[in-house]
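Peer 1: Let me see the structure of the following:
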Amino acid sequence: MTTHQDAPPECPAHDPSQDARGPGGVMRMHSPVFQSDPAELYRALRREHGPVAPILLDGDIPAWLVLGYREVHYVTTNSELFARDSRRWHAWDRIPSDWPLLPYVFHTPSVLFTEGAEHQRRAGAITDVLSQVDQFELRATAEKVADELVDGFAGSGRAELMADFASQVPLRVMAGLFGLSPDETTALEQDMTDSLDDSPEAIQAYMRIHAAMSRLLERGRENPGPDVASRMLAHPAGLEEEGIIQDMISIIAAGQQPTSNWIGNTLRLMLTDDRFAVTLSGGRRSVGQALNEVLWADTPTQNFIGRWAARDTLLAGRRISKGDCLVLGLAAANTDPEVQPDFSAGSVGNQAHLSFSHGEHRCPVPAPEMAEVIARAAVEVLLDRLPDVMLTVPAAEVHWRPSIWMRGPVALPVDFTSI
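Peer 2: Just a heads-up that it's a prediction; the model follows:
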């Protein structure tokens, strides 16, 4: 990776304690600055470096953060130049066995890291399996789950919507698709959270998820049914078992945590923004707008690691060396001032965001549709059942999860008229 100038002290991204900056003044992505106000940090990095900024990952491992909308679009479109096979990385000799980000970058025979014909084979199988999910049945299931959850706290007049609702709806819906028992579902929730946070527990949590998916695969082999594992095993692509396990991990991870945060971020917007408060009791008239706006302004997946340069190249004037790691700044790209819609001016239908990535390695086609069905059902049921729901804390006291990868509230405490 090329050298760069130190950040000037007056730069808004400068941390007086210097903890946020590593050797050469490069911003540490795992510093609290990223977690406390990422939007301002993205703006500061864009001012300092342009659309592609040098950063340091955990352990001061160098990488590039792609901030610009056009640059993220270019990287994800050119999968041969900016490839997904992490074995191309030239930094593996510096990565310890307990590195917190290892679950994100360790090469597995899954759809995430395969390329070319093999990737098309795996992605095609996943698309086929997810396409078998009936959208109307999915909506009905999500509504039933949401209603049951509201029933659980409706009589108390108060709730914490992240733990009691937003995290539970997609988890229980996905559990049904995977054939998970209630006990398995409860254990999986915490493991999913730990594995996606920059946490010391990430690797152990990932291993427990792997074990859970292995059990589901064995169950699907012995007693085939309409669950995801059985359908993956029966698919004519003839996928090997370890690859299926890895793909199942990818599917359930993408279906649970991001959808949970999409629900939470949408509820936060609708409960704190006067533009939505006007029609809050009606709910349905503004839920679609809120869901779309959140994908632009507070996308559930902030950053995604990564792409690895297949050869020396230039990106936005930066010299990218063969084997360099690039982190896709999805949140930064969506808030790029050159492309971000002006929602206050009525830009409610623009869905050109990059929240589900882009190109060959974007989310499989049915996945965003399924996530939207679940998220919309959850928000609409809650607002229909509890039309006077209100936050019990000021908007400024709704804190975000300490994650550089995912974006969601820690808690959404609310009051409402008990029913």
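Peer 1: going forward, measure contacts between C-alpha atoms and count neighbours the same way
Peer 2: Fine.
Peer 1: At which residues are the strands of the chain located?
Peer 2: Taking DSSP state E, the strands of the chain run over residues 27-28, 52-57, 61-66, 82-83, 158-160, 303-309, 313-315, 318-320, 325-329, 390-391, 413-415.
Peer 1: number of nearby residues for residue 397?
Peer 2: When neighbours are counted by other CA atoms under 10 Å, residue 397 registers 10.
Peer 1: what's the answer for residue 290, then?
Peer 2: Residue 290 has 22 neighbouring residues, counting by other CA under 10 Å.
Peer 1: do the same with residue 273
Peer 2: Neighbour count for residue 273, taken as other CA under 10 Å: 11.
Peer 1: wait, what's in contact with it?
Peer 2: Going by CA atoms under 8 Å, 6 or more residues apart in numbering, residue 273 touches no other residue.
Peer 1: related to what we said a few turns ago, wait, which of the strands of the chain is closest to residue 286?
Peer 2: Of all the strands of the chain, strand 390-391 sits nearest to residue 286, with 16.5 Å by CA to CA.
Peer 1: other SSEs contacting that closest one?
Peer 2: helix 241-272, strand 413-415 (3 or more CA pairs under 8 Å, 6 or more residues apart in numbering; DSSP states H and E).
Peer 1: on that earlier part again, dump the strands of the chain into CSV; add distance to residue 104 and mean neighbour count as well.
Peer 2: Formatted as CSV, the strands of the chain follow (distance: least, CA to CA, whole Å; neighbours: other CA atoms under 10 Å):
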stretch, distance to residue 104, mean neighbour count
strand 27-28, 18, 26
strand 52-57, 12, 22
strand 61-66, 14, 23
strand 82-83, 15, 24
strand 158-160, 30, 19
strand 303-309, 7, 23
strand 313-315, 23, 12
strand 318-320, 21, 17
strand 325-329, 11, 27
strand 390-391, 35, 19
strand 413-415, 32, 17
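Peer 1: Make a markdown table out of those strands and add distance to residue 35.
Peer 2: Formatted as a markdown table, these follow (distance: least, CA to CA, whole Å):
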| stretch | distance to residue 35 |
| --- | --- |
| strand 27-28 | 11 |
| strand 52-57 | 14 |
| strand 61-66 | 15 |
| strand 82-83 | 27 |
| strand 158-160 | 22 |
| strand 303-309 | 12 |
| strand 313-315 | 26 |
| strand 318-320 | 26 |
| strand 325-329 | 14 |
| strand 390-391 | 23 |
| strand 413-415 | 21 |
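Peer 1: Tell me which of those strands sits nearest to residue 348.
Peer 2: strand 325-329 (22.8 Å).
Peer 1: One more sequence to fold, the one below, so I can look at both together:
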Amino acid sequence: MSTPDNFLGKALGELGPFTGLYALDIVDGVIDDFAPAGREDLVLRFARPAPLLVVEGLLGMDERYAAGIGQAVPALLGESRNSERAEENLVRLIRQLVVEKQEGPGPDLVSWMLHYAPDGQHAAVERHIRLLLLQVVAEATRRIGWALHDRLPGPGETRAAADRRGLPVTGHGPVGDRQALARLIADSAVERLLFRLPGMHLSIPAAGVRLAPWGGVDCCPELLPAAFPPVRVPYTGNEEVPWLPAPIFTTVPPRSR
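Peer 2: Next comes the predicted model:
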């Protein structure tokens, strides 16, 4: 029987080879929102929202959670003055999610955590959901911010593609812990952005980028204003665009025990 110390690892072990593609699908949606503009702040519009959306999808959240989670998590990571209310809202939404997944498991991390957790360990499941939302999002945001800071040239600068903060983009093996999940999300996001928007550069010198605390993980860039050749994103207008793509990271809901 699993213990509170290993059921998260077992749940993460259910993430299949399509997890990276799922992350890319969400990242593409975030890029689509600002690609036609030709300029954007890559922290506020990319490094922060992309990881949060990916983690929400992996946890099996739907659009009913979008507004609440989208306000609570950034407020807690950014040390908002409303952090107490944000924490209360986050706890309430996590408990609601756990109850829903108990009643109707799906192909998502919460359902698999409930499957592997010992009976009666719902509080431990809720704690791990909170850590996934806060720690993974904070670490992925930090990695994306520093990778773009280090790889994008500022005005009149040239910048090698090497990353000076130890964030190499390599192949990923199994996602065994929160750190590995954060790396997968960050690496996927950075490479997709640079692939889709070539010619991107910072609008200010990299040395002039100010730092801000984010989630207590370390400082990360506060703003990364960037410019790039605008890219037109085709829309047919005939289909309803979902809040998040359908899950493909695990193949089936948990089996009955």
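Peer 1: Give me the TM-score for these two chains.
Peer 2: With the length set by TM-score structural alignment, normalised by the length of the second structure, the two chains reach a TM-score of 0.77; 223 aligned residues with a CA RMSD of 2.7 Å.
Peer 1: hmm, back to that, hey, which of the helices and strands packed on strand 390-391 of the first structure is tucked in deepest?
Peer 2: helix 241-272 (a mean of 23; mean count of other CA atoms under 10 Å).
Peer 1: check the fit of that helix onto the second structure and give the mean distance.
Peer 2: Compared with the second structure after fitting, helix 241-272 of the first structure deviates on average by 1.5 Å (mean CA distance after the TM-score superposition for the first structure).
Peer 1: got the residue ranges for the helices in the stretch 151-257 of the second structure?
Peer 2: 178-196 (DSSP state H, counting those that start in this stretch).
Peer 1: Over to the stretch 101-250 of the first structure?
Peer 2: 102-105, 116-131, 135-153, 161, 168-178, 182-196, 202-222, 228-234, 241-272.
Peer 1: mind checking which of the ones you listed is nearest residue 330 of the first structure?
Peer 2: With CA to CA as the measure, helix 241-272 is the member of those nearest residue 330 of the first structure (13.0 Å).
Peer 1: hmm, back to that, closest one to residue 197 of the first structure among the strands of the first structure?
Peer 2: strand 303-309 (11.9 Å).
Peer 1: Tell me the helices and strands packed up against that closest one.
Peer 2: Applying 3+ CA pairs under 8 Å, 6+ apart, one finds that strand 303-309 of the first structure contacts strand 82-83, helix 102-105, strand 325-329, helix 330-334.
Peer 1: hmm, back to that, between the helices and strands packed on strand 390-391 of the first structure, which gets nearest to residue 133 of the first structure?
Peer 2: Residue 133 of the first structure sits nearest to helix 241-272 of all those, at 13.3 Å, using CA to CA.
Peer 1: Tell me how far that closest one lies from the chain's centre.
Peer 2: Computed by CA atoms, centre = their mean, to the nearest Å, the chain-centroid distance of helix 241-272 of the first structure equals 6 Å.
Peer 1: could you give the angle of it to helix 116-131?
Peer 2: 60 degrees (axes from the mean of the first three to the mean of the last three CA atoms, to 10 degrees).
Peer 1: could you list every residue that touches residue 228 of the second structure?
Peer 2: 38, 39, 197, 198, 199, 200, 201.
Peer 1: on that earlier part again, take the helices and strands packed on strand 390-391 of the first structure and write them to TSV, including distance to residue 103 of the first structure.
Peer 2: As requested, these are exported to TSV (distance: least, CA to CA, whole Å):
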stretch	distance to residue 103 of the first structure
helix 241-272	11
strand 413-415	32
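Peer 1: Please identify which two of the contacts of residue 228 of the second structure are farthest apart in space.
Peer 2: The most widely separated members of the contacts of residue 228 of the second structure, counting by CA to CA, are 39 and 198 (12.6 Å).
Peer 1: need the helices and strands packed on strand 303-309 of the first structure in TSV with distance to residue 418 of the first structure, can you?
Peer 2: Shown next, in TSV, are these (distance: least, CA to CA, whole Å):
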stretch	distance to residue 418 of the first structure
strand 82-83	53
helix 102-105	43
strand 325-329	42
helix 330-334	37
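Peer 1: and of these, who's closest to residue 267 of the first structure?
Peer 2: The minimum distance between residue 267 of the first structure and those falls on helix 330-334, with 18.6 Å, by CA to CA.
Peer 1: Mind giving me the packing neighbours of that closest one?
Peer 2: When contacts are defined as 3+ CA pairs under 8 Å, 6+ apart, helix 330-334 of the first structure packs onto helix 38-49, helix 69-77, helix 284-297, strand 303-309.
Peer 1: Out of the ones you listed, which is the most enclosed?
Peer 2: Across those, averaging neighbours per residue (mean count of other CA under 10 Å) puts strand 303-309 on top, at a mean of 23.
Peer 1: For the equivalent of residue 129 of the second structure over in the first structure, which non-adjacent residue is spatially closest?
Peer 2: By TM-score structural alignment, residue 129 of the second structure lines up with residue 248 in the first structure. Distances taken as CA to CA, 6 or more residues apart in numbering put residue 213 closest to residue 248 of the first structure, at 6.8 Å, once the chain neighbours are dropped.
Peer 1: residue contacts, the alignment partner in the second structure of that neighbour?
Peer 2: Using TM-score structural alignment, the partner of residue 213 of the first structure in the second structure is residue 94. Neighbouring residues of residue 94 of the second structure by CA under 8 Å, 6+ apart: 126, 129, 130.
Peer 1: got the helices and strands packed on helix 330-334 of the first structure as JSON lines, with distance to residue 187 of the first structure columns?
Peer 2: Listed next are these as JSON lines, based on distance: least, CA to CA, whole Å:
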{"stretch": "helix 38-49", "distance to residue 187 of the first structure": "30"}
{"stretch": "helix 69-77", "distance to residue 187 of the first structure": "34"}
{"stretch": "helix 284-297", "distance to residue 187 of the first structure": "28"}
{"stretch": "strand 303-309", "distance to residue 187 of the first structure": "25"}
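Peer 1: For residue 207 of the first structure, find the nearest of these.
Peer 2: Ranking these by their distance to residue 207 of the first structure (criterion: CA to CA) puts strand 303-309 first, at 19.3 Å.
Peer 1: what angle do that closest one and strand 61-66 make?
Peer 2: 100 degrees.
Peer 1: whereabouts in the second structure does strand 303-309 of the first structure align?
Peer 2: So strand 303-309 of the first structure is aligned with nothing, judged by TM-score structural alignment.
Peer 1: same check, this time on stretch 66-73 of the first structure
Peer 2: Across the second structure, nothing matches stretch 66-73 of the first structure (TM-score structural alignment).
Peer 1: Tell me the gap between that stretch and the middle of its chain.
Peer 2: That offset, for stretch 66-73 of the first structure, works out to 17 Å (CA atoms, centre = their mean).
Peer 1: same thing with stretch 37-50 of the second structure?
Peer 2: That offset, for stretch 37-50 of the second structure, works out to 13 Å (CA atoms, centre = their mean).
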